[in-house]
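Peer 1: Give me a 3D structure for the following:
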Amino acid sequence: MKIRTFLPTLLAAACLLHTGSLFGKEFKLPNADFAVATVDIPGSWKPEAVDNGVEAQSKDGSFYLSIVAAGTDKGVQADIDATKDMLKEHKVKINDSTEKTGKGDVNGFPTESVTIKGKDEDGPCTVTILIVSIKQKVLVITYWFNDSELSKHEKEIDAIQKSLKAAS
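Peer 2: Here you go, the predicted model:
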C-alpha cells in the first residue's frame, strides 16, 4: 500500500485554511472556533482539514503526517492505542518490541513520544507519535514514513515543526 492511499479512520473534517502563507497552508488546531495552536504545512503535501486537526502527505507519498487535538476523556494512552489500531487496519505491521519512548520538545512545547518500527507494503517504516502539550490541551502528531525516504523530507518536517505556535 502506498501511504498516499492511507486515510486514517481517527480523523474527519474541520480547520481553517489561510492562503497567505508562502510556506503552504496555515491550519488552526483543532478548528477555527477553538484554536489552541497553528501550524503551516507545504501546499505540495495537499493538507486536508480533518476532525480536530489536519492530515497531509508528502508529494511522493512516502511520508504521512497528522496533527489532531485529542486526549479528552479517553486519555493519552487511548489515543496512542487508537493510532496503533488504525495502522494495523492499514496493514502496517508494527513491532511492539521496538517501541521507544522519550520526552523532548517541539518548537518549545513539551512532548512525550512513542516511536515504533514496522513494515508496510513499501518496506521498513517508522511510526512516531508525539503528544504535544499546548495551553493545557494535547495535540497528537503522528508521523508514518518509509525509512529509506526520511532524509528527503527532513527539511520539510523541521519547517512544519518550527511553524507550530500557540494560537493568540
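Peer 1: can we go C-alpha only for contacts and neighbour counts from here?
Peer 2: Noted.
Peer 1: Same question for residue 85, what's its three-state structure.
Peer 2: helix (DSSP: H, G, I helix; E, B strand; the rest coil).
Peer 1: Tell me where this protein has strands.
Peer 2: Per DSSP state E, the chain carries strands over the ranges 17-18, 24-29, 37-42, 48-50, 53-57, 63-70, 93-94, 100-106, 109-120, 123-134, 137-146, 165-166.
Peer 1: just checking, what packs against the fourth one?
Peer 2: Counting by 3 or more CA pairs under 8 Å, 6 or more residues apart in numbering; DSSP states H and E, the packing neighbours recorded for strand 48-50 are strand 53-57.
Peer 1: Next: the third one.
Peer 2: Under the contact definition 3+ CA pairs under 8 Å, 6+ apart, strand 37-42 sits against strand 24-29, helix 150-163, strand 165-166.
Peer 1: Measure how it sits relative to strand 24-29, angle-wise.
Peer 2: Angle, strand 37-42 to strand 24-29, by axes from the mean of the first three to the mean of the last three CA atoms, to 10 degrees: 150 degrees.
Peer 1: For residue 84, which non-adjacent residue is spatially closest?
Peer 2: Excluding the flanking residues, the one nearest residue 84 by CA to CA, 6 or more residues apart in numbering is residue 94, at 8.0 Å.
Peer 1: Buried deepest among the helices and strands packed on strand 37-42, which one?
Peer 2: Comparing the helices and strands packed on strand 37-42 by mean neighbour count (mean count of other CA atoms under 10 Å), strand 24-29 ranks first with a mean of 25.
Peer 1: Please provide the structure for the following sequence as well, for comparison with the first:
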Amino acid sequence: MKHTLLAATLVLTLFPALAPAGTVKLPEDKPAATVNIPDSWEPEKSDDGILAESADNVATIYLEVVADEKQMDSVIEESLKWLTEDHEVKVDAATKETKDFEDSGRKWSRISWSGESKEWGPAVIGFLFTEVGNGKVLTITYWISKKDSEKSLETLGKIFSSVKSVP
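Peer 2: Presented below is the predicted three-dimensional model:
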C-alpha cells in the first residue's frame, strides 16, 4: 500500500500534466459554468474571472462569464486595448479570423489575430465564446506563443472541452 501511494506521488511530481485538474466555477458566487484547469496552470481568481498560464509561459487564458453580447464586445475591446497600450503588443488586423465550431457537443465562436511583442515574440491572440445558459456567455481570452505552442494545445483542448453549464 505504501509503495502504491509513493509511486502515485512520484508520478504526479515528475509528470505534472497528469495531476488532477481543479474545477473552477464562473462566476464563483453564482456559477453559470464550470471548467477544469490543471493545477500546474495555477489558476488565479480575479474580480471578474480566472487567469491561468501554462507552466512554460507559452499559453495564457482568462475566463469570465458575461451577461450579453454587448458586454462580450466590451471585453474584446478592453482586452485588445490592454494588450496594445499597456503591453505594447502589435496586433495584425489583417490576420483576423473568425470561426464557429462544435466541441464535445458545445457550440463555440472564435475570433483571433496574429500578434507580437518584444517580450513574448509572435503569438496568436484570440477570444472564444460559448453560451452557458440564461443568455450568459463564457468568454475565454487567450494568448498562445507561436514558438512551442504545440506543447500546450492538447491541454488547452482539454480545458475547453471541460466546460459545463451549471443549471
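Peer 1: ok, back up a step: the residue nearest to residue 84 of structure 1 matches what in structure 2?
Peer 2: Counting by TM-score structural alignment, residue 94 of structure 1 corresponds to residue 91 in structure 2.
Peer 1: got it, and residue 25 of structure 1?
Peer 2: Structural alignment (TM-score structural alignment) places residue 25 of structure 1 against residue 22 in structure 2.
Peer 1: Its match: what's it in contact with?
Peer 2: 36, 37, 38, 39 (CA atoms under 8 Å, 6 or more residues apart in numbering).
Peer 1: and what of residue 54 of structure 1?
Peer 2: Counting by CA under 8 Å, 6+ apart, residue 54 of structure 1 makes contact with 15, 27, 29, 47, 48, 66, 67, 68.
Peer 1: Tell me the spacing between residue 115 of structure 2 and residue 109 of structure 2.
Peer 2: Distance from residue 115 of structure 2 to residue 109 of structure 2, counting by CA to CA, to the nearest Å: 20 Å.
Peer 1: So which of the two has more stuff around it?
Peer 2: Between residue 115 of structure 2 and residue 109, counted using other CA atoms under 10 Å, the more crowded position is residue 115 (24 against 15).
Peer 1: Please look at that one and residue 89 and confirm they touch.
Peer 2: Yes. Shown here, residue 115 of structure 2 and residue 89 form a contact pair, counting by CA atoms under 8 Å, at 6.6 Å.
Peer 1: Would you enumerate the residues in contact with the nearest residue in space to residue 96 of structure 2 that is not next to it in sequence?
Peer 2: Sequence neighbours aside, residue 113 is the residue nearest to residue 96 of structure 2 in space, at 4.6 Å (criterion: CA to CA, 6+ apart). Shown in contact with residue 113 of structure 2 (CA under 8 Å, 6+ apart): 91, 92, 93, 94, 95, 96, 97, 124, 125, 126.
Peer 1: got it, and residue 89 of structure 2?
Peer 2: Contacts of residue 89 of structure 2 by CA under 8 Å, 6+ apart are 83, 115, 116, 117, 118.
Peer 1: Kindly state which residue of structure 1 is aligned to the second one.
Peer 2: The reference is to residue 115 of structure 2. Counting by TM-score structural alignment, residue 115 of structure 2 lines up with residue 118 in structure 1.
Peer 1: Run a quick neighbour tally on the closest residue to residue 121 of structure 2 other than its chain neighbours.
Peer 2: Excluding the flanking residues, the one nearest residue 121 of structure 2 by CA to CA, 6+ apart is residue 145, at 7.1 Å. By other CA under 10 Å, the residues close to residue 145 of structure 2 number 22.
Peer 1: same check, this time on residue 139 of structure 1
Peer 2: Neighbourhood size, residue 139 of structure 1 [other CA under 10 Å]: 24.
Peer 1: same thing with residue 34 of structure 1?
Peer 2: Using other CA under 10 Å, residue 34 of structure 1 has 12 other residues around it.
Peer 1: Check residue 136 of structure 2 too.
Peer 2: If you count neighbours by other CA under 10 Å, residue 136 of structure 2 ends up with 19.
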